[in-house]
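In: my questions concern the predicted model and sequence given below.
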Amino acid sequence: MNVMIVEDETLLAMELESEIEMAGHRVTGTAMNREQARNLTEAHRPDFAFVDIHLQDGPTGIDVGRDLASQGIPYVFVSGNIKKIPEDFAGALGAIEKPYTLNGMKNALAYISATVAGEGNVAPPASLLAKPSLTKPSP
């Protein structure tokens, strides 16, 4: 899976990149603001993205998320303030709260990989606050 990271804190982006690569995926690049995210998406359309809410240009991560959702690119918010996520999750699959544990990120990444691959029978791990529609039982 080709993954884009949208994170303005360099050390956190590097840590996340390492986790993604250890899980067998490829990082297409890291963006630190909305414009960089747009450019990176155009240059290397990712299969998935991790998006922080607060970036170099302010709280534009939600806008980045909406941009990704409009292009059909699944993503998850990774943020220290998940209360800022809109009720509709701005199209995100869910959110991972910072600080996260390495094991929590590994479990979330396994779930995300399965979801992106179309395996709908996988339950989200505790480390991932899943979008409410993903956790409701079907009628």
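Out: Thanks, I have it.

In: contacts and neighbour counts: CA atoms only from here.
Out: OK.

In: state which helix of this structure is the longest.
Out: The helix that spans the most residues within the chain, counting by DSSP state H, is helix 102-116.

In: which positions in that helix come out as buried?
Out: 104-113, 115-116 (16 or more other Cα atoms under 10 Å).

In: surely residue 48 meets residue 73?
Out: Yes: here residue 48 lies in contact with residue 73, judged by Cα atoms under 8 Å, at a distance of 5.9 Å.

In: which one of the two has more residues nearby?
Out: Neighbour comparison, residue 48 and residue 73: the larger count goes to residue 48, with 22 against 19 (by other Cα atoms under 10 Å).

In: residue contacts, that one?
Out: If you count contacts by Cα atoms under 8 Å, 6 or more residues apart in numbering, residue 48 has them with 1-4, 73-75, 116.

In: try this one side by side with the last:
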Amino acid sequence: MTARILIIEDEALVAMELRFVLEDLGHEVIGMASDARAARKAVDSGGVDLALVDIHLSDGPTGIEIGRQLAQDQGVTVLYMTANPGMLGAGVAGTIGVLSKPTDERAVQTAVDYALRRRNGQPTEFAPPELRLFG
């Protein structure tokens, strides 16, 4: 299953690596945003299935709220990717979970596959071990 994915990450090299991994898996990366304003603009263009969201962006720790807004207001499936998973506490309502950075291609692939299966109402017996699910 292919998806339209938005990468919200302020480190350009990390964002590019994610883009390559996702495109190799057959997904369409519809944009990369490094701050809250750019993320909202990308989503306003429509058609986002999944957003991979870092917490600390170029405008500060705005990723938590961006993820919440995308999930609750726009119906986007949200996975956080951060080196600071503890900042998410017990989780963020409406979002799936967090993948700790640094990570590898296999962990990204299994987490994205899991998130997309959940989005599409398909069976998801077990989450990948690298993915901490919320609620």
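Out: Received the coordinates, thanks. All figures in this text were calculated on a predicted structure; none of them were measured in a lab.

In: overlay them and tell me the TM-score.
Out: After superposition, the two chains reach a TM-score of 0.91 (TM-score structural alignment, normalised by the length of the second structure), with 132 aligned residues with a Cα RMSD of 1.3 Å.

In: quick one: map residue 116 of the first structure onto the second structure.
Out: Residue pairing (TM-score structural alignment): residue 116 of the first structure is matched to residue 119 of the second structure.

In: swap that for residue 27 of the first structure, please
Out: Per TM-score structural alignment, residue 27 of the first structure is aligned with residue 29.

In: try residue 77 of the first structure
Out: In the second structure, the residue paired with residue 77 of the first structure is residue 80, using TM-score structural alignment.

In: not counting sequence-adjacent ones, nearest residue to the match of residue 116 of the first structure?
Out: residue 77 (6.6 Å; Cα to Cα, 6 or more residues apart in numbering).

In: do residue 37 of the first structure as well
Out: Using Cα to Cα, 6+ apart, the nearest residue to residue 37 of the first structure is residue 31, at 5.0 Å.

In: in contact with that neighbour, which residues?
Out: 4-8, 37, 40.

In: with residue 67 of the second structure instead?
Out: Taking Cα under 8 Å, 6+ apart, we find residue 67 of the second structure in contact with 51, 53, 78-80, 95.

In: Serialize these to CSV and add fields for neighbour count, secondary structure and distance to residue 123 of the second structure.
Out: Below are the contacts of residue 67 of the second structure laid out as CSV (neighbours: other Cα atoms under 10 Å; DSSP: H, G, I helix; E, B strand; the rest coil; distance: Cα to Cα, whole Å):
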residue, neighbour count, secondary structure, distance to residue 123 of the second structure
51, 29, strand, 21
53, 27, strand, 24
78, 30, strand, 18
79, 24, strand, 18
80, 27, strand, 21
95, 25, coil, 18
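
In: where exactly do the helices run in the first structure?
Out: Using DSSP H, the helices of the first structure run over 10-22, 34-43, 61-70, 102-116, 132-135.

In: list the buried residues in the third one.
Out: Spelled out, it's helix 61-70 of the first structure. Neighbour-count burial for helix 61-70 of the first structure, counted by 16+ other Cα under 10 Å, picks out 61-62, 64-69.

In: and the contacts of residue 31 of the first structure, which of them are buried?
Out: Among those, those buried by neighbour count (16+ other Cα under 10 Å) are 4-8, 37, 40.

In: what's the farthest-apart pair in those?
Out: Spatial extent of these (Cα to Cα) is set by the pair 8 and 40 at 14.3 Å.

In: look up how far residue 39 of the first structure lies from the residue nearest to residue 37 of the first structure.
Out: Separation of residue 31 of the first structure from residue 39 of the first structure (Cα to Cα, to the nearest Å): 9 Å.
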